[in-house]
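1. Sequence plus the predicted model coming up.
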Amino acid sequence: MTAKISAGQSILETVKTVVYALLIAGVFRTLFFQPFWIPSGSMKETLLIGDFLFVNKMAYGYSYASCPSLRIASVGIDVDAKDICGFLDGENTRILGSEPERGDVVVFRHPVQGADFIKRVVGLPGDKLQMKDGLLFINEEPVGREDAGNFEELMARQGPQGSHPRCENAPVGQGGSCLKSRQIETLPGGSKHVVLNITNQGVDHTGVYQVPAGHYFFMGDNRDNSNDSRMPQTAGGVGFVPYENLIGRADRIIFSSAGRSMLFFWTWRSDRYFKAVE
């Protein structure tokens, strides 16, 4: 009898330990840092497919979007942030909130789809933005732009999705050198970052976007391969992002995998350990 009781107590203690560990991890992820793995090439070269980073959730304070979503389709789990923290939704405010700065790289919740996106803040509330021949204008002034050679990568399947990169020098055969024009962009306030160009397309020529109060305008650094605020939500784009939808700021890459899984340690990129996100 004693052995059976001891075995039962052991199982109970194990279950309690797992539950406590999950609760602690949930609190840590909600309040401090959320892991994020880059799934697409919309932020190249700043962020590459397979970069793994922690998002600083203390940077802008907390809203309903700070609560984690848990989606595991294979076992039917679909718990949305609104299911947990929906009581905080609706006022476009934040607890202990602070404003993002122009040039910050931010993870945010898509206003319609609810998925997590990562882009760069280029437009603040009240700004007027426009793309003219591929050049960004903010409040009727062109941003600074300097040529900086080419961004080069291998034409091969990338990441778990196995997608091929788009190339300015297309067509490029498998294993060939895929090139994109590279420029250094300087935003008002002095923030500098790399942007890439692939081709001339519709989002290089737009009307004027007036950013509403309490909202932000986001763009990907890989300008011709980014679904961002240049496309309205009605057309499947991001549109203007409410303040409460911000999740946190991307500050530093922890490690990066060039393979199909971040578990394939032999594909990790040695030059990206603890690399600052600029």
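-> Happy to help now that I have it. Residues are numbered from 1 along each chain as shown.
2. Please make it C-alpha for all contacts and neighbour counts, starting now.
-> Will do.
3. who does the helix or strand where F217 lies touch, helix- and strand-wise?
-> Here F217, judged by DSSP states H and E, is contained in strand 215-219. Judged by 3 or more C-alpha pairs under 8 Å, 6 or more residues apart in numbering; DSSP states H and E, strand 215-219 is in contact with strand 116-123, strand 241-242.
4. roughly how far out does stretch 151-162 sit from the chain middle?
-> 18 Å (C-alpha atoms, centre = their mean, to the nearest Å).
5. One more: stretch 157-164?
-> Centre to centre, stretch against its chain (C-alpha atoms, centre = their mean), the figure for stretch 157-164 is 17 Å.
6. and if you look at stretch 135-144?
-> Counting by C-alpha atoms, centre = their mean, stretch 135-144 comes out at 23 Å from the chain centroid.
7. hang on, the earlier thing: quick one, which of the helices and strands packed on strand 215-219 gets closest to I138.
-> Among those, strand 116-123 comes nearest to I138, with 7.6 Å by C-alpha to C-alpha.
8. so how far is V203 from R223?
-> Remark: distance between R223 and V203 (C-alpha to C-alpha, to the nearest Å) = 9 Å.
9. try it against this one:
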Amino acid sequence: MATKVQAGNSIVETIKTIVYALLIAGVFRTLFFQPFWIPSGSMKETLLIGDFLFVNKMAYGYSYASCPSVKLARLGVDIDAEDICGFLDGDNTRLFGGTPERGDVAVFRHPVNNTDFIKRLVGLPGDKIQVKNGVLFINDKPVALKDAADFEEVMERQGPQGRFPRCQNDAPVGDGGVCKKTRQIETLPNGVEHTILNIGNQSTDHTGVYLVPDGHYFFMGDNRDNSTDSRVPQSAGGVGFVPYENLIGRADRIMFSSAGRSMLYFWTWRSDRFFKGIK
């Protein structure tokens, strides 16, 4: 009898341990750092498909978007941050709010479909933003650009979605075909330097003037011709202006990077991207 009681107590303690661990992990993820795996090439070459990083939630403080979403399609679990913290949504404020800086690479919730996006912040509240012939203008002044060597990658399927990269050249598929994109170094008004990539003349290379509203931000992908961002309004399927409360956190450092179909394929991890700082 004693053995059965001890076994029962052991099971209860194990369950308690698992529950406590999940609660601690949930609090940690909500308050401090959120894991994020890069699914697309919209931020190349700053971020590659398969980069795994932690988002610093303390950088901007906390809002409803800070609450975690739990989506397990195979188990039918779909709990959104709004389901947990929706009562905080709508006032566009933050608790212990920090001020985002131009040039930050940040994760935010799409204002309409609630998907998590990662882009570079280029427009602050009150800024006038426009893109002319592929050049970013901030408050009527073009950003500084310096040409760099072409960005090259193998023309092969990438990431879990298995998509081929978009190229400027007519790159052959297979047999080591090389996909090329024009690369430039862009310097924002506050001195933040980063590389941007271009494929060719696109509709988003020519925009109207956007006046960023108070309490909102304007984001763009570094892979300029392969990014859904604030250049396209929400009514047309884009991101549009992002409210302050939709910011989740700042991406500061890549922990590791997988070139394979899964981040668990450790033999495909890129040796040059461990603990790499994000600029």
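-> That came through fine. Predicted model only: the values in this text are computed from it and were never measured.
10. Just the TM-score for the two chains, thanks.
-> After superposition, the two chains reach a TM-score of 0.99 (TM-score structural alignment, normalised by the length of structure 1), with 278 aligned residues with a C-alpha RMSD of 0.7 Å.
11. how many other residues sit next to the residue nearest to P242 of structure 1 when sequence neighbours are not counted?
-> Nearest non-adjacent residue to P242 of structure 1, counting by C-alpha to C-alpha, 6 or more residues apart in numbering: H215, 4.4 Å away. Neighbours of H215 of structure 1 under the rule other C-alpha atoms under 10 Å: 20.
12. how big's the offset between the strand holding F217 of structure 1 and structure 2?
-> Average distance, strand 215-219 of structure 1 versus aligned residues of structure 2 after superposition (mean C-alpha distance after the TM-score superposition for structure 1): 0.2 Å.
13. what comes into contact with that strand?
-> The contact list for strand 215-219 of structure 1, computed with C-alpha atoms under 8 Å, 6 or more residues apart in numbering, reads 119-125, 211, 226-230, 239-243.
14. now the helices and strands packed on strand 215-219 of structure 1 in TSV, with distance to R272 of structure 1 and mean neighbour count?
-> Converted to TSV, these look like this (distance: least, C-alpha to C-alpha, whole Å; neighbours: other C-alpha atoms under 10 Å):
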stretch	distance to R272 of structure 1	mean neighbour count
strand 116-123	18	22
strand 241-242	29	22
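15. got those as CSV, with distance to S257 of structure 1 columns?
-> Listed next are those as CSV, based on distance: least, C-alpha to C-alpha, whole Å:
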stretch, distance to S257 of structure 1
strand 116-123, 18
strand 241-242, 30
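16. So for Q158 of structure 1, which of these sits nearest?
-> strand 116-123 (18.0 Å).
17. how close does whichever helix or strand comes after the closest one sit to structure 2?
-> Following strand 116-123 of structure 1 in sequence order, the next helix or strand is strand 128-132 (DSSP H and E). By mean C-alpha distance after the TM-score superposition for structure 1, the fitted strand 128-132 of structure 1 averages 0.6 Å away from its aligned residues in structure 2.
18. Identify each buried residue in strand 128-132 of structure 1, please.
-> K128, L129, Q130, M131 (16 or more other C-alpha atoms under 10 Å).
19. can you check stretch 64-72 of structure 2 too?
-> Buried-residue list, stretch 64-72 of structure 2, by 16+ other C-alpha under 10 Å: Y64, A65, S66, C67, P68, S69.
20. what does the third one align to in structure 1?
-> Mapped onto structure 1 by TM-score structural alignment, S66 of structure 2 lines up with S66.
21. Just to be sure, I254 of structure 1 is in a strand?
-> Yes: using DSSP: H, G, I helix; E, B strand; the rest coil, the assignment for I254 of structure 1 is a strand.
22. quick one: the spatially closest residue to it that is not a sequence neighbour from L48 of structure 1, how far?
-> Nearest non-adjacent residue to I254 of structure 1, counting by C-alpha to C-alpha, 6+ apart: F274, 4.6 Å away. Distance of F274 of structure 1 to L48 of structure 1, given as C-alpha to C-alpha: 14 Å.
23. got it, and G214 of structure 1?
-> 30 Å.
24. which one of the two has more residues nearby?
-> Applying other C-alpha under 10 Å to G214 of structure 1 and L48 shows that L48 carries more neighbours, namely 21 against 16.
25. those helices in structure 2, which residues are they?
-> Using DSSP state H, the helices of structure 2 run over 2-31, 81-85.
26. Please report how far the residue nearest to the spatial centre of structure 2 lies from A59 of structure 2.
-> Among the residues of structure 2, the one closest to the centroid is I118, at 1.8 Å (C-alpha atoms, centre = their mean). I118 of structure 2 is 15 Å from A59 of structure 2, where distance means C-alpha to C-alpha.
27. Equivalent analysis for D229 of structure 2, please.
-> Counting by C-alpha to C-alpha, the gap from D229 of structure 2 to A59 of structure 2 is 22 Å.
28. before we move on, what about R183 of structure 2?
-> The value you get for R183 of structure 2 to A59 of structure 2, if C-alpha to C-alpha is used, is 30 Å.
29. before we move on, what about E13 of structure 2?
-> Separation of E13 of structure 2 from A59 of structure 2 (C-alpha to C-alpha) stands at 37 Å.
30. Out of these two, name the residue with the larger neighbour count.
-> The residue with more neighbours, out of E13 of structure 2 and A59, is A59; 18 against 12, by other C-alpha under 10 Å.
31. Isn't that one up against E101?
-> No: applying C-alpha atoms under 8 Å as the test, A59 of structure 2 and E101 come out as separate, 10.3 Å apart.
32. Now do the contacts for Q34 of structure 1.
-> F54, V55, N56, K57.
33. What of D170 of structure 2?
-> With contact set as C-alpha under 8 Å, 6+ apart, D170 of structure 2 has these partners: C179.
34. same deal with R29 of structure 2?
-> P35, P68.
35. one step back: excluding chain neighbours, what is closest to the residue nearest to the centre of structure 2?
-> Leaving aside its chain neighbours, I118 of structure 2 sits nearest to V107 (4.3 Å; criterion: C-alpha to C-alpha, 6+ apart).
36. Would you mind confirming that the one you found is in contact with N114?
-> No: checked against C-alpha under 8 Å, the pair V107 of structure 2 and N114 is beyond contact range at 11.7 Å.
37. my guess is the residue nearest to the centre of structure 2 contacts V105, does it?
-> Yes: checked against C-alpha under 8 Å, the pair I118 of structure 2 and V105 is within contact range at 6.9 Å.
38. re earlier: let's have the buried residues of strand 128-132 of structure 1 in TSV, adding distance to I95 of structure 1.
-> Converted to TSV, those look like this (distance: C-alpha to C-alpha, whole Å):
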residue	distance to I95 of structure 1
K128	28
L129	29
Q130	32
M131	34
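39. Fine by me, thanks again.
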